Structure formats: C-alpha cells, structure tokens
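In: sequence first, predicted model second:
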Amino acid sequence: MASVIFGDKIVSARRHGKLSFSFKSDDFSKIEEYLDTGGTQMMIPISGAAPDDMLTSRWLAKMGLEMLAFRWQNTDGWNDYIVGHEGLDEVRRYARAPRPEEKWDYSKRRIYGQDNSTLTSDGQSVQTIWECDILATGTAESSEFYFVLAIFGVEYSINLGGNSMDGYHRWLEINDGKSPLYSNKN
C-alpha cells in the first residue's frame, strides 16, 4: 500500500503498474470531500533512483522523432521523407532497439525554476509545465536536428542525426547559453 495525498487528506492506495492505483472504499469519502471543496491536486510521493541514461536518451529519441512528424505533417511527402531518410536511420534504430550497452549522449540543464509561470493572452498566470522544439544547426548541405524539451525548467536535448552533442554545445556557446526554446533559431 502507498499513500496518496489529496490536499490535506492522506489516503491509502494500491499501485497497479506505474500509473494505476486503486483506493480503499472507505477513503472515497475523503477524496470526494476534497474534490467537492474545489480541490484539484493529487500528489503521489515518489522514491527510487532516476531512470538510467540509456532509458532517458531513448525516450528523448522517440519524442524527437514524433516531434519531427508533428512539425512536418502538413508538408507534402513528409511521411516518406521521415521514414526513408537515411540520416534518421540510426536514431530510429536506437529508439526502437539499441545495441547492448549502447547509450546516446544527451544534454540536461536547468534553464528556469520549476515553478516558472507565464502570462496567457488573457492575462492569466499559468505554470510552465513543458515545452519543446526542434533546433536545426549547420547549413542546408550539412545540418543537424536536435530535439529540445523542457519539463518544469529542466531542458533536455538530443541529436536526431547521431550520437554527438558537439553541434548543440557549439550552438549554445555562440548564443551565450540561451535556450533554443527562446531564440529565433530557425
């Protein structure tokens, strides 16, 4: 059994897998009371080690490929290009089935506080939970694409063309460490 927190109410829960829980029936009244008073947060205490670097880099590679597909979906022939482009063969292979002990490099750094907020167009302050983009570096003849993701202020990036972050680090040097998420890079 694990504890799950609804406001100031602590309830018992049984974890089924990583993201599924069941609650004891006598705890439902506590949950309903919290929700009836306008409560909107459920906190799940976590413990344990962070995922290893190989799992993190594969996750970034998969998300980067999905972001390319999303970005190019309105371009004629986008699917054939992404599926058939030899420059993406290695990242596709790594995301699907890495070789034993293979781990791609990625960058991880904090670019703002986890409680960062921004203003919406109607003036409301909202917390920045995540944001992402593709950074293209180099020239038309020789370019690299980096997937850049920030979650609660921690920026991750990975090269979608190969296992090297050199081009990304050069880009950061040229741009005084400014995140690609906040520049007119493309």
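Out: All right, it came through fine.
In: going by C-alpha atoms from here, please, whenever you check contacts or count neighbours.
Out: Will do.
In: the lengthiest helix in the chain: what's the following helix or strand?
Out: In the chain, with assignment by DSSP state H, the single longest helix is helix 53-72. Along the chain past helix 53-72, the next helix or strand (assigned with DSSP states H and E) turns out to be helix 78-84.
In: for that next one, packing partners?
Out: In terms of contacts (3 or more CA pairs under 8 Å, 6 or more residues apart in numbering; DSSP states H and E), helix 78-84 is packed against helix 53-72.
In: redo that, cut-off 10 Å
Out: helix 53-72, helix 89-96 (3 or more CA pairs under 10 Å, 6 or more residues apart in numbering; DSSP states H and E).
In: columns distance to residue 32 on top of those, output as a markdown table?
Out: Compiled in a markdown table, those are given as follows (distance: least, CA to CA, whole Å):
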| stretch | distance to residue 32 |
| --- | --- |
| helix 53-72 | 36 |
| helix 89-96 | 42 |
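In: hold the first one in mind and look at this next one:
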Amino acid sequence: MHQKNKLKLLIKKGSADLNSLMPKINKCLFSPYELIAIVPASTIVGKIQMLSAAEKAFKAFCSDNAISKNLCLEFLLYLYATPKIDEALKLASKKDKRYFLVFGSPCRDLKEMLKCLHELGFREKSWKLRPNLKKLLAIYKSASKLANNATAKKLELAIVEEQAMLRLKHAKAHFEGSSMHASENSASK
C-alpha cells in the first residue's frame, strides 16, 4: 500500500512555460500519492527547504492529517510554511526564469515521470541558486527575526522550523477535533 512506502524524490533545475505546462501536468500523475511541483527559484532558499517540505507533506497526506486533499498542494503549503492555500499558490505562481521541478512517487520509476515532464515542456538547465535574502525575508515573514544577521543557511533553517511548527499545529488541531468528536459521540450514547 502507498501509505507505508517512503516517497522517492528528485529535484531538478530548469525552465518551463508554466502557462502551457501546468494544465497538462496531471497526465504525469498516476496516483494521488505522487508529487509534481514546479516552483520559482526566487522563492526558494535551498534544497533542505524542499526536501523537508516534501517529507512533511507526504507524511501528513498519508496519515490523513493533511491540510489539503491534494499532495501537490500540501507540498506547497509546507514549502512556503503557511496554512493559507491562496498564499502558497500565489508564491508558486510567480513568474521566473528559473524553476525547481520537485517530483516523487512511493512506487513508480522517477525516470518515467521525468520523461513525461520533459515531453510536456520542462527543460533541464544547470544554474546556481543565489538566494536574494532581502526578497526572501519579505516572503518568509516568520523568519524576520533574522533580519539583521540573515544568511541563506539561517533562513533555510528558520523555514524548516516553521514547516515543523505548521505540521505540529495542524496535527494538534486535527487531534483536538477528533477527540472532541469522540467525546461528543460517547456523551450522546
């Protein structure tokens, strides 16, 4: 069963025409437990941010403790460390020259997924990520405590911390909600 498997994940750098690619991207997804996200490089601090978001989103999704009902959207929420779907979608839809392709599956060959994405128009390109700390601090308001002595590494760790807090807050709310329903059901008997 998918839920017991670990998500195999790849991150590629490249470019894409999102207007033509995004409407077709579901052709490469064979299961609700597969992840495909194309995110603007200007919104990313580093690889750890993306790996952490994918891991947390997959665990939440498989445990029925997800914020959204879609793994790709769940990934964006964790990636940008926000519980607000509209905020995550706004950041993910920023126009950029460089994009990260984050994709994974618990059971399917990732080469097959990558081939499908290439056929749809994603072009792999090599480039070095150079985070613009000023712009990133504006995006990740929760990390504003770093403002005076921010480095990319410190900001990335602050974002990963916010991702963990988002997971804990949602898990707590989910648990409290299910506990409340259980006590209501036992009280009505």
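Out: Yep, that arrived. The structure presented is a predicted model; accordingly, all values stated were derived computationally and were not measured.
In: for the two chains, what TM-score is obtained?
Out: The TM-score (TM-score structural alignment, normalised by the length of structure 1) is 0.23; 74 aligned residues with a CA RMSD of 5.5 Å.
In: if we can go back for a sec, export the helices and strands packed on helix 78-84 of structure 1 as TSV, with columns for mean neighbour count and distance to residue 5 of structure 1.
Out: Converted to TSV, these look like this (neighbours: other CA atoms under 10 Å; distance: least, CA to CA, whole Å):
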stretch	mean neighbour count	distance to residue 5 of structure 1
helix 53-72	18	28
helix 89-96	18	35
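In: nearest to residue 136 of structure 1, of the ones you listed?
Out: Checking those against residue 136 of structure 1 by CA to CA gives helix 53-72 as the closest, at 11.3 Å.
In: ok and the closest one relative to helix 89-96, angle-wise?
Out: Using axes from the mean of the first three to the mean of the last three CA atoms, to 10 degrees, the interaxial angle of helix 53-72 of structure 1 with respect to helix 89-96 works out to 120 degrees.
In: helix 53-72 of structure 1 packs against which elements?
Out: In terms of contacts (3+ CA pairs under 10 Å, 6+ apart), helix 53-72 of structure 1 is packed against helix 78-84, helix 89-96, strand 130-138, strand 143-151, strand 154-159.
In: tell me the most buried of the ones you listed?
Out: Most buried of those by mean neighbour count (mean count of other CA atoms under 10 Å) is strand 154-159; its value is a mean of 23.
In: and it, what other elements does it pack with?
Out: Under the contact definition 3+ CA pairs under 10 Å, 6+ apart, strand 154-159 of structure 1 sits against helix 53-72, strand 107-110, strand 130-138, strand 143-151, helix 166-174.
In: in TSV: these, plus distance to residue 30 of structure 1.
Out: Output for these, formatted as TSV (distance: least, CA to CA, whole Å):
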stretch	distance to residue 30 of structure 1
helix 53-72	36
strand 107-110	37
strand 130-138	31
strand 143-151	31
helix 166-174	49
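In: returning to what we had before: using a markdown table, lay out the helices and strands packed on helix 53-72 of structure 1 together with distance to residue 10 of structure 1.
Out: Formatted as a markdown table, the entries for these read as follows, by distance: least, CA to CA, whole Å:
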| stretch | distance to residue 10 of structure 1 |
| --- | --- |
| helix 78-84 | 48 |
| helix 89-96 | 39 |
| strand 130-138 | 28 |
| strand 143-151 | 27 |
| strand 154-159 | 29 |
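In: can you say which of these is nearest to residue 72 of structure 1?
Out: Relative to residue 72 of structure 1, the nearest member of the helices and strands packed on helix 53-72 of structure 1 by CA to CA is helix 78-84, separated by 5.7 Å.
In: can you map out the strands along structure 2?
Out: Counting by DSSP state E, residue ranges of the strands within structure 2 are 8-15, 35-40, 99-105, 123-124.
In: so which of the ones you listed gets nearest residue 180 of structure 2?
Out: Per CA to CA, nearest to residue 180 of structure 2 of the strands of structure 2: strand 35-40, 32.4 Å.
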